[in-house]
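Got a predicted structure plus its sequence, pasted below:
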Amino acid sequence: MSFVLTEDQDMLRETAMAFVQGELPVSHLRALRDKGANGDDAATRKKLAELGFFGVIIPDEPGAETFGLVGLGQILEAQGRTLAATPLLQTALIAASALQLGGTPAQKAEWLPKIAAGEATFALALDESAHFSPYTIATEAERDGQGFTLNGLKKYVPDGHYADVFIVAARTFGEAGDRHGISLFLVPKGAKGVTVTALKTVDSHGAAHISFEDVHVADAALIGPADQGADILDPVLDRAAIGMSAEMLGSAQAAFDMTLDYLNNRKQFGQLIGSFQSLQHRAAKMFVELEMTRSCVAAALGAVDAGKADVAELASLAKAKAGELVHLVSNECVQMHGGIGMTDAAEPGFYMKRARVQEALYGSASWHRDRYARLNGF
């Protein structure tokens, strides 16, 4: 498997890096936080749409080539470097993938062009407990003769506080914990019975609890066959984990670069602190972990585009490694900056807080290590 970007993908990467550094530095996130925007940034969404970033995996016409998940991964890594709060993961990756994998021709025709144009934002309403558990779905979707009626509560839905449409995982058969019996529905934010409770999150990106009380949806809202939503949800969550891993790689790289710069400029006892061997060892460990994770993420991104059979294994490998990496580097970034690293005036704390959310979304490192073992027969 080649880890080398094509010329077009490399140009996309350079464009994304230049954009986030010029338009979305950490100071931009700080400004959003200070004015209470909670990650909701319509102006940035417009700019992302103008750059075509929402349509990176959506072909202009059936069968046309795209930048693929490898291309989108470069954009997600770029936004991770500056902790940019955008709907790209939820809308351009998760929603686009769900529609491409399971949507009807009518759903694709209606929503994919709107996603590509940045005209509609989505959020995956999945989790119902404090921890990631994709089959622990108790939200009910009962047949009512002319569609389905949804009742339940979804917790901590990223982008849920401003998304236009929710992709809701609900149970049409069986009990919570069963893989069979899960169905996916498209539910507009303004549907009667939908209540959005915005959350102020530690990473300043925002999220929401979403409740559904006797929410009626037509049969046309169903993505894929009833009771078989897990067959769509599983590969979508693999892609979500891979995309998040790419973002985490970017965050870890930026935190490492910031730390290295500090080590090479901060003097103590008349010496650069980067000359202290114990700190050199810690920096070397971070560098090695960064390079290993970069390979894991590249392999997972490429496997999706190539249609490999081991995407699930590579997704869990990438997310586990990226989770361990971003935890390590964000901690070291704060610690090696010393007292200044603990202040809100400095940037290390922003990376640590975002890292804690990234680690948990779409499965922790321990969750994915366990899954990787199970996929390999252990």
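All right, it came through fine. What you see is a predicted model; the values in this text were computed from it and never measured. Residues are numbered from 1 along each chain as shown.

contacts and neighbour counts: CA atoms only from here.
Will do.

Next up, the contacts around the residue lying closest to residue 262 once chain neighbours are set aside.
Distance criterion CA to CA, 6 or more residues apart in numbering; nearest residue to residue 262, sequence neighbours excluded, is residue 337 at 7.1 Å. By CA atoms under 8 Å, 6 or more residues apart in numbering, the residues touching residue 337 are 259, 262, 348.

same check, this time on residue 372
313, 316, 317.

hmm, try it at 10 Å
With contacts defined as CA atoms under 10 Å, 6 or more residues apart in numbering, residue 372 is in contact with 312, 313, 314, 315, 316, 317, 320, 366, 378.

what about it, which helix or strand?
In the assignment (DSSP states H and E), residue 372 maps to helix 365-375.

what's the offset of that helix from the middle of its chain?
Averaged C-alpha coordinates place helix 365-375 at 19 Å from its chain's average position (CA atoms, centre = their mean, to the nearest Å).

Ok, stretch 247-259 next?
On the basis of CA atoms, centre = their mean, stretch 247-259 is displaced by 16 Å from the centre of the chain it belongs to.

mind listing what's buried in the helix holding residue 372?
Judged by neighbour count (16 or more other CA atoms under 10 Å), helix 365-375 contains these buried residues: 365, 367, 368, 369, 371, 372.

ok, second structure coming up, stack it against the first:
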Amino acid sequence: MDFDLTEDQRLLTESVVRLLGDTYSFEQRKQMLSLPNGYSERLWRQYAELGLLGLPFAEDFGGFGGGPVDVMLLMQAFGRHLVLEPYLATVVLSGTALRLAGSDAQQAEIIPAIVSGKTTLAFAHYERQARYDMTDVLTAAKHQDDWLLDGAKSVVLHGDTADQLLVSARTSGERDDPQGLSLFMVDASSPGITRHGYALRDGSRAAEISFSSVHLPTEALLGEQDNALPVIERVVQAGIAATAAEVVGGMETLQAMTLDYLRTRQQFGRPIGENQALQHRAAEMLVNLEQGRSMAMLATMMLGEPDPAERARNISLAKVGVGQAGRFVSQNAIQLHGGIGMTDEYAAGHFFRRIMVFEHLFGDIAYHLDKLADDID
């Protein structure tokens, strides 16, 4: 298998590295956290100018026409700087749903607005009682003259600031029925919608969203009625691959920070990195980083796998592998830094918290291990 980057991919990586190197220092990021939306709208426009928001979309809609590898490279770069902008929510999650299920008219209307940076989206699927179960949906949509939406969604990434919400709802069947789920495009300013925004442990934004008798036009339905679960599964798998790549970027930065600290921190008149036990620990961190990188690449490659069972199994394997590697690298980075590692004034603790948040998105390690065990049975 050829792992060399194409010329376009090299240029993409170089341009993103330059942009983030100039605009995303640790101090600059802390300033962005205090902005009204929790991220920089100016940088979001710059992403649009560079074509980053159109990366996975077809050229017919103003996109770049890229694939999963292009997104992986971008997310790794984002992970090195703890990027706050809603790329995952808008381009990866909602964008995947649009590309898979959107009608020609829906794609022609919404995708160019995403590519130009004029609109942001949030994917609202998980509910409080469901934990990670993708079929456990109580939010319901009933069709009369139009659609009437009622229910609530939990931990909606960037749901407090999104212009549009991509909402899953039950249109038939019982609570845990795999059939009967549908997806809807919902204007976030529609009457009957209440959003409570908050910061996650890593500073990124999420929201609890409730829907009370929200009227939706017939054309708000995205894709096939009652058969949205395969699309939802593909959206979640794209999210797992993207966050796995971002965790790899975070581990790279933590590894570099830790090595630098071991070289410069003096104790008893010599660098602590001369201690052989600490050298062994740093070597184990590197091994875990590379194992995590391999698993993130597996998740990216599996996005194109046509067999749903094989794709799901391998992406669960990748989720477990990257989660275990991220936990090992981040915990050991904190331990080797000592008390300074968890202070708000030092970047290491922020990377640790981001990696821990990602471990619990789209199912934690235990959840995916259970899935893999069920497959064996």
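Yep, it's here. What you see is a predicted model, and the numbers here were worked out from it, not measured in a lab.

circling back: so which of the contacts of residue 372 of the first structure sit within helices?
Cross-referencing the contacts of residue 372 of the first structure against helices under DSSP state H gives 312, 313, 314, 315, 316, 317, 320, 366.

got the buried residues for stretch 33-48 of the second structure?
Those would be 33, 37, 38, 39, 40, 44, 45, 46, 47, 48, for stretch 33-48 of the second structure by 16+ other CA under 10 Å.

could those residues be laid out in a markdown table, adding distance to residue 248 of the second structure and secondary structure?
A markdown table is the format used below for these (distance: CA to CA, whole Å; DSSP: H, G, I helix; E, B strand; the rest coil):
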| residue | distance to residue 248 of the second structure | secondary structure |
| --- | --- | --- |
| 33 | 22 | helix |
| 37 | 26 | coil |
| 38 | 23 | coil |
| 39 | 22 | coil |
| 40 | 23 | coil |
| 44 | 23 | helix |
| 45 | 26 | helix |
| 46 | 24 | helix |
| 47 | 21 | helix |
| 48 | 24 | helix |
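
So what touches stretch 25-32 of the second structure?
By CA under 10 Å, 6+ apart, the list of residues contacting stretch 25-32 of the second structure from outside reads 22-24, 38-41, 81-85, 203, 344-347, 350.

May I see the ChimeraX selection of the buried members of these?
Isolation of the buried members of those (16+ other CA under 10 Å) is achieved in ChimeraX through the command below:
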select :24,38,39,40,81,82,83,84,85,203,347,350
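
hey, where'd the helices end up in the first structure?
Along the first structure, the segments classed as helices by DSSP H run 7-23, 26-34, 42-51, 68-81, 96-102, 105-116, 230-263, 277-306, 311-336, 348-360, 365-375.

Specify the stretch among those that is closest to residue 157 of the first structure.
helix 348-360 (12.0 Å; CA to CA).

buried residues in the closest one?
Residues of helix 348-360 of the first structure classed as buried: 348, 349, 350, 351, 352, 353, 354, 355, 356, 358, 359 (neighbour count, 16+ other CA under 10 Å).

for stretch 322-337 of the first structure, same thing?
Judged by neighbour count (16+ other CA under 10 Å), stretch 322-337 of the first structure contains these buried residues: 322-334, 336-337.

repeat for stretch 204-220 of the first structure
Using 16+ other CA under 10 Å as the test for burial, stretch 204-220 of the first structure gives 204-212, 214-218.

Kindly report the same for stretch 170-187 of the first structure.
Going by neighbour count (16+ other CA under 10 Å), the buried part of stretch 170-187 of the first structure is 170-173, 175-176, 178-187.
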